[in-house]
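Asker: My questions concern the predicted model and sequence given below.
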Amino acid sequence: MPTTALNGTSLHYRDEGDPQGAPVLFLNALGTTLHLWDAVLPHLPERLRIIRYDMRGHGGSAVPPAPYGMGALVKEAEALLDHLKVTNALLVGVSLGGMVAQGLAVKRLDLVRALVLSNTAAKIGAPKMWDDRIATAQTKGLPALSDAIMARWFSRDFQATGDTDHWRAMLHATPPEGYAGCCAAIKGTDFYTPTSGLRLPTLGIAGSEDGATPPDLVRETIDLIPGSRFTLMRRVGHLPCVEKPAEFAALLSDFMKETGHV
């Protein structure tokens, strides 16, 4: 898995599948790595070019000093696509990744063919909430936050299976500096006006039990983009790509066909 310096930050990424295929860039949630998408990929159409990466402060990417600005996260996604000579990509972003996808589409529409915005919004949370989370991450570490995060990430059914251990470990492995830095980026972002100016095919996905970005919040953002479509996945939380990867992949596949991406 290569690592390259982009926008002054060393980013860890994977570029897989058909090099000549339709490109899809996956953008991760706060506290996760590129492995967030592992269970989705086998269910996608063949002959896609699949690009994933760890955002700064996460996984194998560099951890610059916090705080981070959303502009820096957008620039790094932009730089990765430019580095790989990719244009007309489908962006699939969940949570924080969905915010970065919105920002990239606003800034560089030449790079973006369509958007899938999953469990995200133009603005997420209030500043005090993010300040409190940043303080806890930096003083007590991620384990102090993980019970509350698991409750937002996953439905009651999924939590009852005990399958959250892997995801809790992924969260705990996130550097507190990187987590806090990305929290600051979310805190400082309000994309309501820029996103309302977008004109491109967009699919919104929400989870009925999402405790971080409830369905009404996701729908409000998706409705900013004329011609967009909104889908509610039942009995899933903030990370439907983890809880129901085949169903999530089916939504992506149908959208790719509808938009002519495949």
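Answerer: Thanks, I have the structure now. Predicted model only: the values in this text are computed from it and were never measured. Residues are numbered from 1 along each chain as shown.
Asker: drop to CA atoms for contacts and neighbour counts, all remaining ones
Answerer: Will do.
Asker: In this protein, where's the longest strand?
Answerer: Longest strand in the chain by number of residues (criterion: DSSP state E): strand 9-17.
Asker: Give me the buried positions along that one.
Answerer: Within strand 9-17, the residues that count as buried by 16 or more other CA atoms under 10 Å are 9-13, 15.
Asker: same question, stretch 51-69
Answerer: Buried residues in stretch 51-69, counted by 16+ other CA under 10 Å: 51-63, 66, 68-69.
Asker: Show me which pair in those is furthest apart.
Answerer: Within those, two members stand farthest from each other by CA to CA: Ile51 and Ala66, at 25.9 Å.
Asker: packing partners for the longest strand of the chain?
Answerer: Judged by 3 or more CA pairs under 8 Å, 6 or more residues apart in numbering; DSSP states H and E, the packing partners of strand 9-17 are strand 3-6, strand 48-53.
Asker: What sits closest to Ser61 if chain neighbours are left out?
Answerer: Nearest non-adjacent residue to Ser61, counting by CA to CA, 6 or more residues apart in numbering: Leu11, 4.5 Å away.
Asker: try this one next to it:
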Amino acid sequence: MSDIYSVQLSDGPGLPVVVSHALGLDHKMWLNWIDSQKGQRPILAYDHRGQGLSALGVQPLDLELLVKDAATLVNDWKRGPVVFVGLSQGGMVAQGLAIRHPSLVRGLVLAHTTAIYAPAAQTAWNDRIATVEQRGIAAVVDLISQRYLSEDFRANSPQVTDALRAQILANDAKAYVANCQAVASVNWLDDLKLIRCPTLVLAGALDMGATPAMAEAIHHEITGSRLEIFEHASHLSPLEQPEKFQRAVSNFLDTL
């Protein structure tokens, strides 16, 4: 897959894991978590189309194509079925992978994500897309960083916040818009009942974009899933609450 950048960053005897990142970021958002897992399990990280080191390629972009990319990666890696860990946009890809390609998925972690957006959120996505098209990524970097990280964390961790802002600003505006359009159209809710693999759903109590109620809706539809809500996290718990995120995911992996 010449368009998609991927890299194996860990190996070990445990179940193979693929990690899928949030909108506007790339595989590097997982590096701290991967460091905590090194030597325990094989981990493959990759960048979605038009983000990080992956080319945008085919347009228009939709979640079905992103799911197809993920399926191809898993097949090409030849380590499946895998535990697929997705956050935000990555969680939407994870849902689609388990629905469309269940034989490739041994378990799911759906972090800070949703299966569908309400009409009001659709309007907000349209506004964000229009702003980026007209004024570029810089016009929305404050909005994104405020949604991704809680106010207290931003105040207490300026270096992490600055690094996040720099990563967002590095996005190509055209590619970011294409990914926004894919994310805004997510609609897996009615198909979640098809997911039969063990599933952990994670949410942040302070998350305005992927709210605890959205996580509850996913949890309700996936039989046997587990739900955990981080009280002091917004959208990026691997950054805000790394120890809690590591513990929750490791405990889940240990049950598989």
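Answerer: Structure received. If you're wondering where the values come from, they're calculated on a predicted model, not measured in any experiment.
Asker: Need the helices and strands packed on strand 9-17 of structure 1 in CSV (columns: distance to Ala39 of structure 1).
Answerer: What follows is the helices and strands packed on strand 9-17 of structure 1, written out as CSV (distance: least, CA to CA, whole Å):
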stretch, distance to Ala39 of structure 1
strand 3-6, 23
strand 48-53, 13
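Asker: among these, which is the most enclosed?
Answerer: strand 48-53 (a mean of 21; mean count of other CA atoms under 10 Å).
Asker: next one: that one to chain centre, how far?
Answerer: When distances are taken as CA atoms, centre = their mean, to the nearest Å, strand 48-53 of structure 1 is centred 13 Å away from the chain's centroid.
Asker: picking up where we left off before, list just the nearest of the buried residues of stretch 51-69 of structure 1 to Lys140 of structure 1.
Answerer: Lowest distance from Lys140 of structure 1 to the buried residues of stretch 51-69 of structure 1 (CA to CA) belongs to Ala66, with 16.1 Å.
Asker: and whichever strand or helix holds Asp131 of structure 1, what does it pack onto?
Answerer: Element membership of Asp131 of structure 1, judged by DSSP states H and E, is helix 127-140. On a contact count with 3+ CA pairs under 8 Å, 6+ apart, helix 127-140 of structure 1 meets helix 143-153, helix 176-187.
Asker: Read off where the helix or strand that comes right after the last one ends up in structure 2.
Answerer: Sequence order places helix 192-196 as the next helix or strand after helix 176-187 of structure 1, per DSSP H and E. For helix 192-196 of structure 1, the aligned range in structure 2 is residues 189-193, judged by TM-score structural alignment.
Asker: repeat for stretch 227-241 of structure 1
Answerer: Alignment of stretch 227-241 of structure 1 against structure 2: residues 224-238, by TM-score structural alignment.
Asker: same deal with stretch 77-94 of structure 1?
Answerer: Taking TM-score structural alignment, stretch 77-94 of structure 1 hits residues 70-87 over in structure 2.
Asker: Now do the end-to-end distance for that stretch.
Answerer: Terminal residues of stretch 70-87 of structure 2 lie 14 Å apart, using CA to CA, to the nearest Å.
Asker: Now do the buried residues in it.
Answerer: Neighbour-count burial for stretch 70-87 of structure 2 [16+ other CA under 10 Å]: 70-71, 73-74, 79-87.
Asker: Out of those, list just those in helices.
Answerer: 70-71, 73-74 (DSSP state H).
Asker: so which pair among the residues you listed is furthest apart in space?
Answerer: Spanning the widest gap among these are Ala70 and Val74, at 6.3 Å by CA to CA.
Asker: residues in contact with stretch 146-158 of structure 1?
Answerer: 159, 164, 168, 171-172, 209-212, 235-239, 243 (CA atoms under 8 Å, 6 or more residues apart in numbering).
Asker: now do 10 Å
Answerer: Outside stretch 146-158 of structure 1, the residues that touch it by CA atoms under 10 Å, 6 or more residues apart in numbering are 31, 119, 142-143, 159-160, 163-165, 167-169, 171-172, 207-214, 234-240, 242-244.
Asker: Find me the equivalent region of that stretch in structure 2.
Answerer: Counting by TM-score structural alignment, stretch 146-158 of structure 1 pairs with residues 141-153 of structure 2.
Asker: quick one, what contacts the aligned partner of Ala39 of structure 1 in structure 2?
Answerer: With TM-score structural alignment as the criterion, Ala39 of structure 1 lines up with Asn32 in structure 2. Contacts for Asn32 of structure 2 (CA under 10 Å, 6+ apart) come out as 238-239, 242, 246.
Asker: Ala98 of structure 2 too?
Answerer: Counting by CA under 10 Å, 6+ apart, Ala98 of structure 2 touches 67, 71, 84, 104-108, 191-192, 194-197.
Asker: Could you pull up the residues touching Thr161 of structure 2?
Answerer: 145-146, 148-149, 153-155, 167, 239.
Asker: relative orientation of the strand or helix carrying it and helix 141-148 in degrees?
Answerer: For Thr161 of structure 2, the element it lies in under DSSP H and E is helix 158-169. Angle of helix 158-169 of structure 2 versus helix 141-148, following axes from the mean of the first three to the mean of the last three CA atoms, to 10 degrees, is 120 degrees.
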